[in-house]
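Need a 3D model of the following:
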Amino acid sequence: MASKSSKQWTTAKILSYGVGNVLNDMCASSWFSYLLVFLNDVAKLSPVDGAIVMFSGQIADGIATPLVGVLSDRSTGFPSIGFGRRKTWNAGGCVLVMLCFFFVFGACLPRWFTDAPSSTVLVLYYCTAASLFNVGWAAVQVSHMAMVPELSSNDNIRVILNSVRYAFTILSNVMVFIAFFFLLHDVSPYNVPDQLKFTLLTIFTMVVGGLCTFYFLIGTEEKCGPTNVAEIQSLRARRNSPAVLDHGHRGPADMPFEADLAPMTPVFATATAMTWKCWFKVCMFYEVGMVYMCTRLSVNVTQVYIPFFLTISLHMNAASMAIVPLLVYLSGFVATFGMRYMNDRMGREGTFAFGTGLMVLSLIASWYLTIETSHWIYPLSTLLGFGQSVVMVTSVCLEGDLVGDQNESGAFVYGAMSFTDKISNGIAVLLIQNARQALTNDALADAYFVRQIYCLVPGLAVVLGAITLYWMRYGSGTLNLKPRRQSVHEGSQLLHEEGSYGTARV
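As a prediction, this is how the structure comes out:
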């Protein structure tokens, strides 16, 4: 039977699954890298109003992701036309993503009715579109990831599906950055990120992403549901695994890394498991949360403010806004290949410290860049991307260490950290943009402030994460007591043993 299942997976079917998230990936590339630039320079919103729009999207993403997972699990889809619950949610999410993405970057609906809509109308409009976009994005992301364990019980097939999916994630990001570069370079007015270029980029994204989604929907054969109790329990455990949950809770603000995928062990209902309330008694829950939040903050702030640093502080042309993020992304991808070796040789804290050092070195050097030496940002961005990849993957590994084999309550852990991450990043951008608004009429002060934000905030955040990680090793000692990933019963006992697994000591 296994042999038969394996023969059914032709190259065409594997590719059809792999392209199912291309629309999401292409939209995500533009969303967090260029949303504030678009809102400030094209939509003419104030810095604070632009931050409010982004913050509304972050809130919607944090709330929608776990809700989509629950609702998707409980739905049935339309089996009569070959659409199970996952493809149904994926198709609906794609429609919502395309509509909202177009009405953010491609066209402004209020301007169809009046030439000068008020700022209040524009803010409400973009907040609504951003929130709905993130809901659709979550529906596509969660449903696509959740299909993997349901499509095949063959571990090799699952690895292939995840690998092909990640390959298309890389390709999607590269396509967007290259397309934006050529639009800035070849479409008049040159090196000006105006409405026309964003509209063309939106159309390109929707055409390519839409075709890939169509191929996924017609080419991927989805099971309509598990057939027995054992399969239901196994699927529940796999959907709650660290790899699936972390990818599911990453919004369009985040960079994907497949290297942190971990083996997924089924958990059955008869095993002893921790409840979500138990995690509040675990010291390591708060420590890992701090590391995770600091890591995400450092990465997201650099991602958002790279375009402003390049154009406002270094006075580089707009084409650099496409080249530098591309270099960061590609170098981060290369770094993932050495993650297992670094973790084996240096441990969690050593690997994180190494990534922190690379990031801090890049950011310190960037602080001293001038208009004349601005070309050095290209090698420095490569160094930054490498360091970001190292700390991000390590932070996800720490989450896996925390959850251990507690897959049944792992959803709460990943959901809680994801929500905290999105809220903290949204608040940070809101505060930064509020400070920038006071400098609107002082270009030199604004340029210096952007330099401070880009070079100092991410560096301080990642250093705080590294300090917390070393505290876990040499202070509280929780990193020394991480559970062995062998059995659920064994992991759950760590909560109740005195002084174990980071429990509070009295």
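
drop to CA atoms for contacts and neighbour counts, all remaining ones
Noted.

Measure how buried residue 443 is and give me the count.
Residues lying near residue 443 (other CA atoms under 10 Å) number 12.

What of residue 83?
Residues lying near residue 83 (other CA under 10 Å) number 22.

which residues sit in contact with it?
The contact partners of residue 83, by CA atoms under 8 Å, 6 or more residues apart in numbering, come to 77, 222, 224.

please give me the structure for this one as well, since I'd like to look at both together:
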Amino acid sequence: MTAKKAKQDELSFPMNKRLPFRIYIGYALGHVLNDVCAAMWFSYLLVFFHLVLGFKSGEAGVLLLVGQVADAVATPFIGYNSDKDHHWWIYRFGKRKIWYFMGSICVVLTFPFIFSPCISCQTASRLSQMIYYSFFIVFFQFGWAAVQIAHMSLMPEITSNEHQRTKLAAVRNGATVVASVLVYLVTWGVLQISGRSDKKIGAEDAARFQHIVWSVMVFGIVCSILFYIMIKEPLATKSGNEENYIAPISFKKIFLNPNLYLVGTVYMTSRLFINLTQVFISLYLSESLDMVASSLALVPLAMYIASFVASIPVGPITNLAGRKLTYVIGAILGICGCLWIHWGQGNNFKTYYIFVVSALLGSASTIVLVSSLDITTSLIGSKTSRGAFIYGIMSFADKLSNGVAVKVIQDVHNEDDHAGFYQDIMTYVCGGVLILGAAVVSMVNNRERKERHDMRGEAFRTSISTIT
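Purely as a prediction, here's the structure:
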């Protein structure tokens, strides 16, 4: 064996061997900065702009739509360029990780301004303020998309083993849950310390949102640094490496594959359910149930604790039941939670049963997300040279649909509407996208029947194992 070959074997991931524990941990940490920002973005953006800054619900919806459109446009562009070998000197660090680095910088430099009062323009016209916030939102979403695509496209390149890919998706989701739990714990702690936990959210809470943002972002920055140190991008994806080269699949073949559109719909509906639940749960608690400020942290916290618990068995369940059936199980749990919201009312519901509902929604979120990611990596298979582009297509549909959905809902919402408006959104919209996802997932063809057979055979050896 040549010295060059030995060096490659030393640095590359063991594609068909058991992954070291540090790889799982390092990979899980890589998306935490994005996760804490996403938890703030989806859970509190409308709350902050509508209830704290006094924007109309439609204006707040426009800002969220601007962000989602910017993200949607950026993802295919980033995916395409992340897949290319540009032969630039900066690509020595890895064509995935360089996009990860640039995206992280954009996120850190812009996100704190989104949850701050307009600097030197608080008395300016509403249009001027919206342009001000849109500037930071666009650059933040570009950075967020770069981190997401780079991180997701590393998954099928770290290992070709489907079981290990499922584990990576599970630990990634577990880290997402931990990051979201941190956001809600910090939010609850800040409100408790300030003595605002038993009051409604209002204009006097602006400074507290800044404290929350900086607290969680410091944690996210540390996690990103650890990811960059712990994860070495496989040499097969770096510029100038011709060994083990696989010719990129043509764009025509990608777009003519019916599974692309089916899998894209499954992924889109999964993200729609998760994000719309995050966006409107706080408004549902505040406006429909008339609950105090602390509930805006405690109920989502319970939801994400349940999500974390559900992430532990989802890998073995997928191996035993298959990706599609696992997705349907998650959808059923989520639909049950949505139906309970429709009928839930009274003090007992607000005091006790709302936490059971949040557990159902949280468990469903984890199961459908991990299943949809698993289905997407199966679509990519070994053709990882177009992996980032395919993830970009999925994310484009996800971001655009989320932004349009929120904007339409906020436009439909009248300030004088009945208190049950957001209750209906949580029931019919969130439940409806799960029904659509469950219907479409049944039409997705498995990439290889043998692969599923092998995964089920392996399940007898791994069904009760955790990441070791």
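
follow-up on the earlier one: any idea which of the contacts of residue 83 of structure 1 is closest to residue 26 of structure 1?
For the contacts of residue 83 of structure 1, the closest approach to residue 26 of structure 1 (CA to CA) belongs to residue 222, at 24.0 Å.

can I assume that closest one sits in a strand?
No: per DSSP: H, G, I helix; E, B strand; the rest coil, residue 222 of structure 1 lies outside any strand segment and is coil.

surely it meets residue 88?
No: under the criterion of CA atoms under 8 Å, residue 222 of structure 1 makes no contact with residue 88, lying 10.3 Å away.

Mind checking which of those two has more residues around it?
More crowded of residue 222 of structure 1 and residue 88, by other CA under 10 Å: residue 88, with 22 against 19.

what's the closest non-adjacent residue to the more buried one?
Closest residue to residue 88 of structure 1 apart from its sequence neighbours, by CA to CA, 6 or more residues apart in numbering: residue 77 at 5.5 Å.

Might one say that the one you found is in contact with residue 90?
No: the criterion here is CA under 8 Å, and residue 77 of structure 1 misses it with residue 90 at 10.5 Å.

Looking at the two, which one has more neighbours?
Set side by side, residue 77 of structure 1 and residue 90 show more neighbours around residue 90, with 28 against 18, by other CA under 10 Å.

any idea how far residue 319 of structure 1 is from the more buried one?
Distance of residue 90 of structure 1 to residue 319 of structure 1, computed by CA to CA, to the nearest Å: 34 Å.

can you pull out the helices in the stretch 1-150 of structure 2?
For the stretch 1-150 of structure 2, the helices defined by DSSP state H, counting those that start in this stretch cover 3-11, 21-29, 32-47, 57-83, 97-114, 126-158.

Can you check which of these gets nearest to residue 265 of structure 2?
Among the helices of the stretch 1-150 of structure 2, helix 57-83 comes nearest to residue 265 of structure 2, with 14.9 Å by CA to CA.

Now do residue 235 of structure 2 against residue 148 of structure 2, distance only.
Taken as CA to CA, the span from residue 235 of structure 2 to residue 148 of structure 2 is 20 Å.

which of those two has more neighbours?
More neighbours surround residue 148 than the other of residue 235 of structure 2 and residue 148, with 26 against 20 (other CA under 10 Å).

What's that one aligned with over in structure 1?
Applying TM-score structural alignment, one finds that residue 148 of structure 2 aligns to residue 141 in structure 1.

Please say which position in structure 2 residue 290 of structure 1 maps to.
Match for residue 290 of structure 1 (TM-score structural alignment): residue 265.

Now its match: which helix or strand?
For residue 265 of structure 2, the host element (DSSP states H and E) is helix 258-283.

So for that helix, what gets flagged as buried?
259-283 (16 or more other CA atoms under 10 Å).

Please apply the same query to stretch 149-163 of structure 1.
For stretch 149-163 of structure 1, a neighbour-count test (16+ other CA under 10 Å) marks 149-153, 157-158, 161-162 as buried.

returning to that earlier point: with distance to residue 177 of structure 2 added, can I get the helices of the stretch 1-150 of structure 2 in CSV?
Putting those into CSV (distance: least, CA to CA, whole Å) gives the following:
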stretch, distance to residue 177 of structure 2
helix 3-11, 30
helix 21-29, 11
helix 32-47, 8
helix 57-83, 21
helix 97-114, 20
helix 126-158, 16
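
among those, which is nearest residue 402 of structure 2?
Among these, helix 57-83 comes nearest to residue 402 of structure 2, with 6.9 Å by CA to CA.

quick revisit: so what's the match of residue 290 of structure 1 up against?
Contacts for residue 265 of structure 2 (CA under 8 Å, 6+ apart) come out as 437, 440.

Please tell me how far it sits from residue 99 of structure 2.
Residue 265 of structure 2 is 26 Å from residue 99 of structure 2, where distance means CA to CA.

repeat for residue 53 of structure 2
According to CA to CA, residue 53 of structure 2 stands 34 Å off from residue 99 of structure 2.

Give me the more crowded residue out of these two.
residue 99 (24 against 21).

what's the distance between the more buried one and residue 79 of structure 2?
Residue 99 of structure 2 is 10 Å from residue 79 of structure 2, by CA to CA.

Name the residues contacting each of these two.
Common contacts of residue 99 of structure 2 and residue 79 (CA under 8 Å, 6+ apart): residue 150.

follow-up on the earlier one: closest to residue 196 of structure 2 out of the helices of the stretch 1-150 of structure 2?
Evaluated with CA to CA, the helices of the stretch 1-150 of structure 2 place helix 32-47 nearest to residue 196 of structure 2, the distance being 15.3 Å.

what's the closest non-adjacent residue to residue 364 of structure 2?
Take residue 364 of structure 2 and drop its neighbours on the chain: the residue closest to it by CA to CA, 6+ apart is residue 330, 4.4 Å away.

The one you found: what's it in contact with?
By CA under 8 Å, 6+ apart, the contact set of residue 330 of structure 2 is 363-368.

Quick check: the aligned residue for it in structure 1?
Residue 330 of structure 2 maps onto residue 355 of structure 1 when the alignment is built from TM-score structural alignment.

now residue 421 of structure 2
Per TM-score structural alignment, residue 421 of structure 2 is aligned with residue 449.
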